[in-house]
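**Student:** give me coordinates for this.
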Amino acid sequence: MRSLVCALLALTLAACTGSAPESLSKTEAPGAIYNGDTREDVSTSSSPEKELVKATAVLVHSYRLAQAQNSVVKLNSTPLEQLYPLCPDEKFLTQPTLGFCSGTLIAPNLVLTAGHCVENQKDCNDSHFIFGWTEEKSRQGMLPSSEIYNCKSIVKFDLNIRKNIDYAILELDRPVPGVRPAKIAKEVLLKADQTLLSLSHPLGLPVKKDYARVLSDIPEMHTFKVQVDTFSGSSGSPLYNAQGEIVGILSRGMDDILEDDIYRVQKEGGCINFNACAVGLCFGQTYYKAPRIDL
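**Tutor:** This next block holds a predicted model:
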């Protein structure tokens, strides 16, 4: 993990600003994007985080998978630009959306995710996992059935919103070969402005990385706050410290898109930008402290 440590220590947050003139997202509100959308595509072959990318899973519902011939599965994905009337300056518009949550391989046949992603055995039966689903891999539009894993059972689960507890450990139908499971940190030692690595599948897109900035951590709490560009679909995704250990999993965050904007587009035309937080309203995303899980 030495290369990952070096990469994290050298991080700077790149900022991108500006919206298309026809954008309707002008409301000042808490948002899911901070200092411009800094998400990036990653690769399983060249990035310093490649082993962690391989251990990252997109969770997929059964209806998204269609059995083709010769043990090949067709992925019933939807291009991002077809989900919402997004403005042309948004990222990843032509990439496919496929999943509903994110997770991480923490043992050869175990996945860590958020509890609200898979709450019961019925949810488990309808959940499937693809590891290392990068933008390059998504271009194929299909995968060998051997690369798709099924949820067998819920090994550990706790979802208590009042107490800010939100995690699940799921057993796969078989071990995942050739992937090194990620490790959960033994404890959370966070400082304000500390940088952490996020790997997730925002809106079900191929895996993206971003660098999170710690806003606050109260030792007695089960959760902590960071500024990082995550969306629905990122739930259950990991945050890594400089040692490549999981310190948190995404539990909840701010709204990606404002419903008022969708209504205005339907009524007046135009397009939507994702919801960037206004100054003074950047409250951060909420992560459950992974070391609190009783393994």
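**Student:** from here on, just use CA atoms for contacts and neighbour counts.
**Tutor:** OK.
**Student:** tell me which stretches of the stretch 151-295 of the chain form strands.
**Tutor:** 165-172, 183-184, 195-200, 208-217, 223-227, 238-240, 245-252, 285-289 (DSSP state E, counting those that start in this stretch).
**Student:** please provide the structure for the following sequence as well, for comparison with the first:
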Amino acid sequence: MRLLLSALVCGLLWGASATAQDGRRMLTAAEAEDWQAVGRVNIQGDKFCTGALIAPDRVLTAAHCVFNDVSNRLVQADEIHFLAGYRLGEYHAHRRVRRVMVHRDYDPLLPSSESQIVADIAVLQLEAPINSVRPFERELRPRAGDSIAIVSYARDRPEAPSIQRPCETLRVQDRFVVMDCDVTFGASGSPVFSFRNGRPRITSVVSSIGRRFGSDVQEAYGAALDDGALDSVLYDIARGGSERVIRRPGAGSIASQLGRE
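**Tutor:** Next up, the predicted model:
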């Protein structure tokens, strides 16, 4: 299967359009109460991604969100904030980040590919737990044909969470997940939910968008969380891993490496 992939980038906290893509709608205030564990991840004061609580002090997001495009380093933890349930200037809880850990196989200087997408997982350890919100549980194995939902903040609607439901898991190859969901810039790191017994469980995390070769139909791509992928990141962050630096002669910025410039 040949794919034309495009890595999603963090949204900007300025200059955003008010018009959302087709397929997504803004959650009402009442609806948003059920999704308080989804929040906006603010990065270095001018960018954001989406993240979700998977433990009172752990936030799941995408690895490519937490790398600085200029320095090729992980963003310093104290430059990242998590706003649980952020909506129109208000939020359920605000926490600074204490530690950032990405999947061991993720390399931000490599082009977006299936192997990079399945490693596009990061966990943020918060300075203090958020005990007033119930974290989401995981659904370890997504299945083709599953009805799913994505809750996200996006460049065209950064001030409130949007939901697309239903959309569908089209294919699962190893841990590479293909979905027909409508996502856009800023939605990086968004949790993908399946529903078992009426409760949402996180089955994947949004990494990239693209299309099949020869097709104009957009697809969304993400990483499944089974086979130890997320557990390995949680293990590393529990051990207290150190900041990772990635430099290559002549590599240029991460943005240029990922085709973002």
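**Student:** can you calculate the TM-score here?
**Tutor:** Overall, the chain-to-chain superposition scores 0.65 on the TM-score scale (TM-score structural alignment, normalised by the length of structure 2); 194 aligned residues with a Cα RMSD of 3.0 Å.
**Student:** now tabulate the strands of the stretch 151-295 of structure 1 in TSV and tack on distance to residue 141 of structure 1 and mean neighbour count.
**Tutor:** Formatted as TSV, those follow (distance: least, Cα to Cα, whole Å; neighbours: other Cα atoms under 10 Å):
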stretch	distance to residue 141 of structure 1	mean neighbour count
strand 165-172	23	24
strand 183-184	31	20
strand 195-200	19	26
strand 208-217	18	21
strand 223-227	32	24
strand 238-240	26	27
strand 245-252	27	26
strand 285-289	31	25
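**Student:** got JSON lines for these, with distance to residue 144 of structure 1 too?
**Tutor:** Output for the strands of the stretch 151-295 of structure 1, formatted as JSON lines (distance: least, Cα to Cα, whole Å):
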{"stretch": "strand 165-172", "distance to residue 144 of structure 1": "17"}
{"stretch": "strand 183-184", "distance to residue 144 of structure 1": "27"}
{"stretch": "strand 195-200", "distance to residue 144 of structure 1": "22"}
{"stretch": "strand 208-217", "distance to residue 144 of structure 1": "22"}
{"stretch": "strand 223-227", "distance to residue 144 of structure 1": "37"}
{"stretch": "strand 238-240", "distance to residue 144 of structure 1": "26"}
{"stretch": "strand 245-252", "distance to residue 144 of structure 1": "29"}
{"stretch": "strand 285-289", "distance to residue 144 of structure 1": "33"}
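**Student:** what's residue 193 of structure 2 aligned with over in structure 1?
**Tutor:** Mapped onto structure 1 by TM-score structural alignment, residue 193 of structure 2 lines up with residue 240.
**Student:** next up, the contacts around its match.
**Tutor:** 196, 197, 198, 246, 247, 248 (Cα atoms under 8 Å, 6 or more residues apart in numbering).
**Student:** any idea how far it is from residue 3 of structure 1?
**Tutor:** Counting by Cα to Cα, to the nearest Å, the separation of residue 240 of structure 1 from residue 3 of structure 1 is 14 Å.
**Student:** likewise for residue 248 of structure 1?
**Tutor:** Counting by Cα to Cα, the gap from residue 248 of structure 1 to residue 3 of structure 1 is 21 Å.
**Student:** cool, residue 126 of structure 1 as well?
**Tutor:** Taken as Cα to Cα, the span from residue 126 of structure 1 to residue 3 of structure 1 is 37 Å.
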